[in-house]
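Asks: Sequence and predicted structure below; questions after.
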Amino acid sequence: MPITRRHLLATAPALMAPALLSHAGGARAADGALTVGLIPSEDSRAMIANSQAMMDMLSRSLGMPVKPFVAADYNGVIEALRSRRLDVAYLGPFSYVLGASVANIEAFAVAETKKAGRTNYHSLIVAHKDSGIRTLADLKGRSFAFVDPTSTSGHLFPKAGLLKAGFDPDKAFGRVIFSGSHDSNAVAVQNRKIDAVAIADRILDSAIAKGQARREDLVVVWKSDPIPESPTVWRKDLDPQLKKRVQAAFLEVKDIPWSDQGLLNGFHPTNDAAYDVIRETARVLKLDLRGMK
């Protein structure tokens, strides 16, 4: 399956989290309200209701009304940022890099959940201990499961890692499948239905906690560099004073439910350079970010 901008934006790892947008200029600024948009991962009315704690906290910090708005998808968010109809957005790591290649935007904050306790995660290649696989070279001729063609930690990062190690995943494996989910990969490698799999470390931890896999039965063959979590971004041309207020407001948000990712510890400052690891991965995979449609 070809990797396109639409595929990457539509299936970015942050897809199930709220996409936060503000509008600080134009007609909406006249009524003194900050408009916050949401990418729906559920019924739009339920999404708005579930985001109310976030809206209330931002409103108190900014000292102005904050109103939710449900957006259609990441493609619409990027286009709205580019056309200056939106000012702030929450994007996935790859969708941010794609957006930054066509729009004048910059990352300024990143969320940390209580469950993760950090603002990054890793992609792993894992095999069953009884498979005899201990190194990437041992994968030659074996069966392998990625997650989805557009999964950051379930395909793009492990594929780039294999290529950088001199292992051609398009030719060297005996059989390659896309399982469709990280959980499926955990179960498949535990039950020796597949020789080795790609999986996010936090999802492997969750699968082990749920009894789907046993850590003592598995061998980590490869581990990626840290992958930054999804950033909150703003248009670079926003008023500097507004940027300070918006970032301060986000950094005060904490201890509320964060979509399907659990309780939010809080936001931390970040910057564009933190996502250079995403750009490097795109270069290894020869993804033309500007040319994607």
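Replies: Arrived safely, thanks for sending. Residues are numbered from 1 along each chain as shown.
Asks: going forward, measure contacts between C-alpha atoms and count neighbours the same way
Replies: OK.
Asks: the strands in the chain, which residues?
Replies: Taking DSSP state E to define them, one finds strands in the chain at 34-38, 66-70, 88-90, 105-113, 120-121, 123-128, 143-146, 175-178, 196-200, 218-223, 227-228, 231-235, 264-269.
Asks: Any chance of those strands in JSON lines with mean neighbour count and distance to Asp255 as columns?
Replies: Shown next, in JSON lines, are those (neighbours: other CA atoms under 10 Å; distance: least, CA to CA, whole Å):
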{"stretch": "strand 34-38", "mean neighbour count": "23", "distance to Asp255": "19"}
{"stretch": "strand 66-70", "mean neighbour count": "19", "distance to Asp255": "19"}
{"stretch": "strand 88-90", "mean neighbour count": "29", "distance to Asp255": "18"}
{"stretch": "strand 105-113", "mean neighbour count": "23", "distance to Asp255": "9"}
{"stretch": "strand 120-121", "mean neighbour count": "17", "distance to Asp255": "19"}
{"stretch": "strand 123-128", "mean neighbour count": "26", "distance to Asp255": "27"}
{"stretch": "strand 143-146", "mean neighbour count": "24", "distance to Asp255": "34"}
{"stretch": "strand 175-178", "mean neighbour count": "16", "distance to Asp255": "36"}
{"stretch": "strand 196-200", "mean neighbour count": "29", "distance to Asp255": "24"}
{"stretch": "strand 218-223", "mean neighbour count": "19", "distance to Asp255": "30"}
{"stretch": "strand 227-228", "mean neighbour count": "21", "distance to Asp255": "21"}
{"stretch": "strand 231-235", "mean neighbour count": "26", "distance to Asp255": "18"}
{"stretch": "strand 264-269", "mean neighbour count": "19", "distance to Asp255": "5"}
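Asks: Put this next to the previous one:
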Amino acid sequence: MSKFSRRQVIGSLFATSMLFAAGSSFAQQQVLRVSAIPDEAPTELQRKFKPLGAYLEKKTGMKVEFTPVTDYAASVEGLINHKLDMVWFGGFTFVQAKVRSKDQIIPLVQREEDEKFKSVFITTSPSINKLEDLKGKTFTFGSESSTSGHLMPRYYLLAAKLNPDTDMKRIAFSGAHDATVAAVAGGKVDAGALNISVWEKLVSQNKVDTKQVRVFYTTPGYFDYNWSVRADMPAELRKKITDAFLALNANDPADKEILELQRATRFIPTKAENYKSIEGAAQNAGLLK
């Protein structure tokens, strides 16, 4: 082999090794950066994640850090821009991330409850008993990017031939499900819509007076939350994380605590195709940009 050709080979090998190193940087990192859409207070999200984070550390062999984000959009951008590695998305935020990344976001698991998730409409007004009664009233959604707090409630309002932007007196966005309950209970708005899971949790914790605030409409079921990662996450790590979630067993006391904090009976595999109807609803409502 000539000296010149040997240099070429060495250069080629060096370039290849640099590309490989760049491509395998994910596998070499020691920290799994996790976040969640801020659909509840930051302190509550941290509390819910703490035992799950410790569990994932044992199962993956990596340090797991929970990083709160300021809003729903930040969770999408954080995952796409490699600032986060795994995010708890709602159905709509998953669709936004999938579209923004050109299908480079993969949903791994969802709670069994997320196969048929629901939203509830609440009020303190005795004159509001069906969706059509919201005409001319004040109303609050949760976050603009929330599936259960905005997208699906809007979808069912439109199906009832009620356009919230033109048929209601005023609409607002509370930013979170618990904030929606507070706004309705405090008389800031006539009614609001939120995630059924948060509603049931607040009721069970006696944080809402059901003699004052009541549910007057519950939506049909739809696919919602999931844990998502980027497609560049090594398959081996994806499998470790997926297997860890699927292994959670309510008969084990430690696992039961994790599942209860996640408001889950168990986790099951999911796939992008499950969220086609969410994507369609977002497009029909003009919310997918």
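Replies: Noted; the coordinates are in hand. The structure displayed is predicted, hence computed values, not measured ones.
Asks: ok so, going back, with distance to Thr281 of the first structure as new columns, can the strands of the first structure be given to me in a markdown table?
Replies: Converted to a markdown table, the strands of the first structure look like this (distance: least, CA to CA, whole Å):
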| stretch | distance to Thr281 of the first structure |
| --- | --- |
| strand 34-38 | 28 |
| strand 66-70 | 31 |
| strand 88-90 | 21 |
| strand 105-113 | 18 |
| strand 120-121 | 15 |
| strand 123-128 | 12 |
| strand 143-146 | 16 |
| strand 175-178 | 20 |
| strand 196-200 | 16 |
| strand 218-223 | 14 |
| strand 227-228 | 10 |
| strand 231-235 | 17 |
| strand 264-269 | 23 |
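Asks: residues in contact with the spatially closest residue to Arg230 of the second structure that is not a sequence neighbour?
Replies: The spatially closest residue to Arg230 of the second structure, leaving aside those adjacent along the chain, is Ile105, at 4.5 Å (CA to CA, 6 or more residues apart in numbering). Residues counted as contacts of Ile105 of the second structure (CA atoms under 8 Å, 6 or more residues apart in numbering) are Ile80, Phe94, Ala97, Lys98, Ser228, Val229, Arg230, Ala231.
Asks: how about the fifth one, what's its match in the first structure?
Replies: Aligning on TM-score structural alignment places Ser228 of the second structure opposite Thr232 in the first structure.
Asks: State the distance from that match to Phe146 of the first structure.
Replies: Counting by CA to CA, to the nearest Å, the separation of Thr232 of the first structure from Phe146 of the first structure is 28 Å.
Asks: same thing with Asp56 of the first structure?
Replies: The spacing between Asp56 of the first structure and Phe146 of the first structure, counted by CA to CA, is 40 Å.
Asks: Same check on Lys243 of the first structure?
Replies: The spacing between Lys243 of the first structure and Phe146 of the first structure, counted by CA to CA, is 39 Å.
Asks: To which residue of the first structure is Leu157 of the second structure aligned?
Replies: Per TM-score structural alignment, the equivalent position to Leu157 of the second structure in the first structure is Leu162.
Asks: Break down the stretch 51-200 of the second structure into its helices, ranges please.
Replies: Listed in chain order, the helices of the stretch 51-200 of the second structure (DSSP state H, counting those that start in this stretch) span 72-80, 91-100, 152-159, 164-167, 177-185, 196-204.
Asks: Could you save these as TSV and add columns showing mean neighbour count and distance to Ile268 of the second structure?
Replies: Compiled in TSV, these are given as follows (neighbours: other CA under 10 Å; distance: least, CA to CA, whole Å):
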stretch	mean neighbour count	distance to Ile268 of the second structure
helix 72-80	20	22
helix 91-100	24	15
helix 152-159	19	22
helix 164-167	14	35
helix 177-185	23	24
helix 196-204	16	18
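Asks: Same list (the ones you listed) but as TSV, adding distance to Gln283 of the second structure.
Replies: Listed next are these as TSV, based on distance: least, CA to CA, whole Å:
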stretch	distance to Gln283 of the second structure
helix 72-80	17
helix 91-100	11
helix 152-159	10
helix 164-167	17
helix 177-185	23
helix 196-204	23
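Asks: Which one, of those helices, ends up nearest to Thr219 of the second structure?
Replies: If you check each of those against Thr219 of the second structure by CA to CA, helix 152-159 wins as the nearest, at 7.3 Å.
Asks: Tell me who's in contact with the closest residue to Thr147 of the second structure other than its chain neighbours.
Replies: Closest residue to Thr147 of the second structure apart from its sequence neighbours, by CA to CA, 6+ apart: Phe92 at 5.0 Å. Taking CA under 8 Å, 6+ apart as the contact definition, Phe92 of the second structure lies against Ser145, Ser146, Thr147, Leu151, Asp224, Ile278, Glu279, Ala282.
Asks: Distance check, the residue nearest to the fourth one when sequence neighbours are not counted against Ser146 of the second structure.
Replies: By the measure of CA to CA, 6+ apart, the closest residue to Leu151 of the second structure outside its immediate chain neighbours is Ala282, 6.6 Å from it. In this structure, Ala282 of the second structure and Ser146 of the second structure are 11 Å apart, going by CA to CA.
Asks: Mind checking which of those two has more residues around it?
Replies: Looking at Ala282 of the second structure and Ser146 with other CA atoms under 10 Å, you find the greater number of neighbours at Ser146, namely 27 against 22.
Asks: That one pairs with which position in the first structure?
Replies: Aligned by TM-score structural alignment, Ser146 of the second structure pairs with Ser151 of the first structure.
Asks: Next one: that match relative to Asn120 of the first structure, how far apart?
Replies: Distance, Ser151 of the first structure to Asn120 of the first structure, by CA to CA: 16 Å.
Asks: okay, which residue is most central for the second structure?
Replies: The central residue of the second structure, meaning the one whose C-alpha is nearest the mean C-alpha position (CA atoms, centre = their mean), is Phe89 at 2.0 Å.
Asks: Quick one: map it onto the first structure.
Replies: Across the two structures, Phe89 of the second structure finds its equivalent in Gly92 of the first structure, going by TM-score structural alignment.
Asks: Would you confirm that the match of Ser228 of the second structure contacts Pro93?
Replies: No - because the distance of 9.9 Å does not satisfy CA atoms under 8 Å, Thr232 of the first structure is recorded as not touching Pro93.
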